[in-house]
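A.B. asks: Got a predicted structure plus its sequence, pasted below:
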Amino acid sequence: MSIPSILLNFLFPPPSSLFVTMMSIVGLASLMNAGYMELKGKHMQYSKFLNVGLAKKKDDMKLSSRNGMLLVYTPAFLVGLGSLLVFPDQYLRFVLVASALTTHFFKRVLEVLFLHKYSGYMPLESAILIPMSYTFSTTTMIYAQYLSRDIPEPSVDLKYVGIGLFVVGIIGNFYHHYILANLRKEGDKEYKIPRGGLFDLVICPHYMFEIIEYLGISCISQTLYAFVFTLGTALYLTGRSYATRKWYISKFGHMFPKDVKAIIPYVF
């Protein structure tokens, strides 16, 4: 049995859509490149990496970090919500995928508004490029699911496994965001080494659980695009986790525990 025929047991056949095909290629390539750039030390200009290499762009227009992050997540949330309102009578997988994506970004919006603490700024360039990426990928994932509505289901049904992974991922991601948000008191701008939860094993458990979230969405979807996007996201977040660990080591030196890995406990 060939590899393509085996994969068709787990995936819907790719739709004959040039848009979805191009977004699969461009999305994977751009996320892989972003992960590689993180490894090379050329970071997305937000979060703790905002001031890394920012001197050369000091005249760039900037938004407050809070407003910038709202701009990052809100359009994708609206796309997910809009898809549920515009297409109310879709089949179960479509509803589950659109609901999971909407929940993912709605949670992010709520975290920006009520959980995270911000003290810096986000360059306008990042505040435009990042939400474009999230919005286009969310739109494409939902559209690929819409195109699969009349195609026979894969013989191996992963949607309930996906629901379980998504729930574990979103809870784990929120829990570790909560720990990060409570590291610093109001007005405190000093960074600290995170403790508690899986922070004792990896420096970016929130990224690990975000990958689990998207893996769950991919299993619910069972479209090729969803898995391609999840692979790209995993590669990017792995690169960013490596850069984050390197940043903590440079900032705290011997105080940073050497056995704390980047994103995979005991491994990497």
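C.D. replies: Thanks, I have it.

A.B. asks: all contacts plus neighbour counts: C-alpha atoms, from now on.
C.D. replies: Will do.

A.B. asks: so where does residue 193 fall, helix or strand?
C.D. replies: For residue 193, there is no host helix or strand (DSSP states H and E).

A.B. asks: likewise residue 68?
C.D. replies: helix 65-86.

A.B. asks: residues of that helix that come out buried?
C.D. replies: 65-66, 68-77, 79-81, 83-84 (16 or more other Cα atoms under 10 Å).

A.B. asks: Repeat that for stretch 17-36.
C.D. replies: Applying 16+ other Cα under 10 Å to stretch 17-36 flags 20, 21, 23, 24, 27, 28, 31, 32, 33, 34, 35, 36 as buried.

A.B. asks: and residue 157, how many neighbours does it have?
C.D. replies: Residue 157: 16 surrounding residues under other Cα atoms under 10 Å.

A.B. asks: For the closest residue to it other than its chain neighbours, list the residues it contacts.
C.D. replies: The spatially closest residue to residue 157, leaving aside those adjacent along the chain, is residue 10, at 7.2 Å (Cα to Cα, 6 or more residues apart in numbering). By Cα atoms under 8 Å, 6 or more residues apart in numbering, the contact set of residue 10 is 154, 155, 156, 157, 158, 222.

A.B. asks: next one: residue 68
C.D. replies: Taking Cα under 8 Å, 6+ apart as the contact definition, residue 68 lies against 121, 122, 124, 127.

A.B. asks: can you pull out the helices in the chain?
C.D. replies: Along the chain, counting by DSSP state H, helices occupy 3-7, 18-39, 65-86, 92-114, 124-147, 159-181, 205-221, 224-252.

A.B. asks: Same list, those, but as CSV with distance to residue 58 please.
C.D. replies: Formatted as CSV, those follow (distance: least, Cα to Cα, whole Å):
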stretch, distance to residue 58
helix 3-7, 49
helix 18-39, 21
helix 65-86, 15
helix 92-114, 25
helix 124-147, 12
helix 159-181, 27
helix 205-221, 29
helix 224-252, 21
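
A.B. asks: Of all those, which one is nearest residue 196?
C.D. replies: Closest to residue 196 of those is helix 159-181 (Cα to Cα; 7.4 Å).

A.B. asks: Give me whichever of the helices of the chain is most buried.
C.D. replies: helix 205-221 (a mean of 26; mean count of other Cα atoms under 10 Å).

A.B. asks: and that one, what does it pack onto?
C.D. replies: If contacts are counted by 3 or more Cα pairs under 8 Å, 6 or more residues apart in numbering; DSSP states H and E, helix 205-221 sits against helix 92-114, helix 159-181, helix 224-252.

A.B. asks: One more to weigh against that first structure:
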Amino acid sequence: MVWPAALTIFIYPSPRSVFVTVMTITTFFQASAGLSEARGTNIKYSKFWRANSPARKAQLPSRTGMLICYTPAFLAGVASFWLFPASAGLRSLLVRSTLTLHFLKRVLEVIFVHKYSGYMATNTSCMISFSYFLTTVTSIYAHYLSLDLPKAAIDLTIPGLGLGLFTVGIAGNFYHHLILSRLRADQPGDDTYKVPSGGLFGLVVCPHYLFEILGFIGISLVSQTVYSFASALTMATYLGGRSYATRRWYLSKFEDFPRHVKALVPFVF
């Protein structure tokens, strides 16, 4: 992939790999998924599936479905510590560590934090799982191929910009997931939704998405590859569209929902 020379100040040159090039281009195009979410074409899980898709065919309990979503990506991250040599350097170690930690957190949240009462389409679970797995593998592989290329002029990992954003993102996401989990009654089969409060929920309906985006931006700054930035962009647009759809859902379900509460970014969007 030909990459403008000016961008090499911040980004490694794209490696000569057909696989990484195809994945990068595909990931950029996938950013349009956020528009689909905003328009109401939602991936079939959580409240949006119950609202719009009464016909359910192959389905899994939500907890099982979400474990399928995250576990392969986590295992890919773990395997990378054996597959790639320690001589790859600190940045490579940080890329693998941040991705592995992100998906380990998601797996632990599914098991110990989130409360589930519904179902998830089996094909949706498998699609998300494959997407996260492929993203993790490609992120690690793309950075590994970049090790012998000229380094970016500005190191966004030092003095901790990338790691700092990742830490803020993962901590803020976990905190707001805890708030959401406490909203749900602890009885199986309870389908009641409530308007969240606490943290940044007084400003946006999806602060957990905001912090997840910050986490992925942090990973991209640690990696500084074209693919990692493409992945962060795609995640931001998708979660932005989903946040917009969530706010619209709350407005339709709760007459007293405060109109000043934005979808994703306080006071802006």
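C.D. replies: Okay, I see it. Since we're looking at a predicted model, the values are computed, not measured.

A.B. asks: where does the TM-score land?
C.D. replies: The TM-score (TM-score structural alignment, normalised by the length of structure 1) is 0.95; 262 aligned residues with a Cα RMSD of 1.1 Å.

A.B. asks: returning to what we had before: and of the helices of structure 1, who's closest to residue 49 of structure 1?
C.D. replies: For residue 49 of structure 1, the closest of these is helix 224-252, at 8.5 Å, according to Cα to Cα.

A.B. asks: how many other residues sit next to the aligned residue in structure 2 for residue 63 of structure 1?
C.D. replies: Counting by TM-score structural alignment, residue 63 of structure 1 corresponds to residue 60 in structure 2. Counted with other Cα under 10 Å, the neighbours of residue 60 of structure 2 add up to 17.

A.B. asks: Residue 60 of structure 2: what's it in contact with?
C.D. replies: Here residue 60 of structure 2 is in contact with 119, 120, 121, 122 (Cα under 8 Å, 6+ apart).

A.B. asks: same question, residue 75 of structure 1
C.D. replies: 131, 135.

A.B. asks: Structure 2: which residue goes with that one?
C.D. replies: Alignment note: residue 75 of structure 1 maps to residue 72 in structure 2; criterion TM-score structural alignment.

A.B. asks: now that match: how far from residue 226 of structure 2?
C.D. replies: Separation of residue 72 of structure 2 from residue 226 of structure 2 (Cα to Cα, to the nearest Å) stands at 23 Å.

A.B. asks: And for residue 193 of structure 2?
C.D. replies: Separation of residue 193 of structure 2 from residue 226 of structure 2 (Cα to Cα): 40 Å.

A.B. asks: re the thing from before, which of the contacts of residue 10 of structure 1 fall within strands?
C.D. replies: If you go by DSSP state E, those have nothing in strands.

A.B. asks: which of those residues count as buried?
C.D. replies: For those, a neighbour count by 16+ other Cα under 10 Å gives the buried set as 154, 157, 158, 222.

A.B. asks: Which residue is the nearest non-sequential neighbour of the third one?
C.D. replies: To tie it back to what came earlier, the one meant is residue 158 of structure 1. Once flanking residues are discounted, residue 158 of structure 1 sits nearest to residue 219: 5.2 Å by Cα to Cα, 6+ apart.

A.B. asks: what does the one you found align to in structure 2?
C.D. replies: Using TM-score structural alignment, residue 219 of structure 1 lines up with residue 221 in structure 2.

A.B. asks: my read: its match touches residue 154, true?
C.D. replies: No: counting by Cα atoms under 8 Å, residue 221 of structure 2 sits too far from residue 154 to count as a contact (10.5 Å).

A.B. asks: Between those two, which contacts overlap?
C.D. replies: What both residue 221 of structure 2 and residue 154 touch, as defined by Cα under 8 Å, 6+ apart, is an empty set.

A.B. asks: what does stretch 155-172 of structure 2 contact?
C.D. replies: 10, 91, 98, 102, 208, 210-222, 224.

A.B. asks: try it again with 7 Å
C.D. replies: With Cα atoms under 7 Å, 6 or more residues apart in numbering as the test, stretch 155-172 of structure 2 has contacts from 208, 211, 212, 214, 215, 216, 218, 219, 221, 222.

A.B. asks: Stretch 218-231 of structure 1 too?
C.D. replies: Defining contact as Cα under 7 Å, 6+ apart, one finds that stretch 218-231 of structure 1 is touched by 10-12, 14, 24, 27-28, 93, 97, 141, 145, 158-163, 214-215.

A.B. asks: end-to-end on that stretch?
C.D. replies: From its first residue to its last, stretch 218-231 of structure 1 covers 10 Å (Cα to Cα).

A.B. asks: Tell me which residue of structure 1 lines up with residue 128 of structure 2.
C.D. replies: In structure 1, residue 128 of structure 2 lines up with residue 130, judged by TM-score structural alignment.

A.B. asks: separation between its match and residue 114 of structure 1?
C.D. replies: Computed as Cα to Cα, the residue 130 of structure 1 to residue 114 of structure 1 distance reads 21 Å.

A.B. asks: again with residue 144 of structure 1
C.D. replies: Using Cα to Cα, residue 144 of structure 1 is found at 33 Å from residue 114 of structure 1.

A.B. asks: same question, residue 106 of structure 1
C.D. replies: Separation of residue 106 of structure 1 from residue 114 of structure 1 (Cα to Cα) stands at 12 Å.

A.B. asks: try residue 227 of structure 1
C.D. replies: For residue 227 of structure 1, the distance to residue 114 of structure 1 equals 31 Å [Cα to Cα].

A.B. asks: go on, residue 123 of structure 1?
C.D. replies: From residue 123 of structure 1 across to residue 114 of structure 1, the span is 22 Å (Cα to Cα).

A.B. asks: With residue 228 of structure 1 instead?
C.D. replies: Applying Cα to Cα, the value for residue 228 of structure 1 to residue 114 of structure 1 is 32 Å.

A.B. asks: quick revisit: quick one, what contacts the residue nearest to the match of residue 128 of structure 2 when sequence neighbours are not counted?
C.D. replies: Nearest non-adjacent residue to residue 130 of structure 1, counting by Cα to Cα, 6+ apart: residue 72, 6.0 Å away. For residue 72 of structure 1, the contacting residues are 127, 130, 131, by Cα under 7 Å, 6+ apart.

A.B. asks: check contacts around residue 32 of structure 1.
C.D. replies: Contacts for residue 32 of structure 1 (Cα under 7 Å, 6+ apart) come out as 232, 235, 236.
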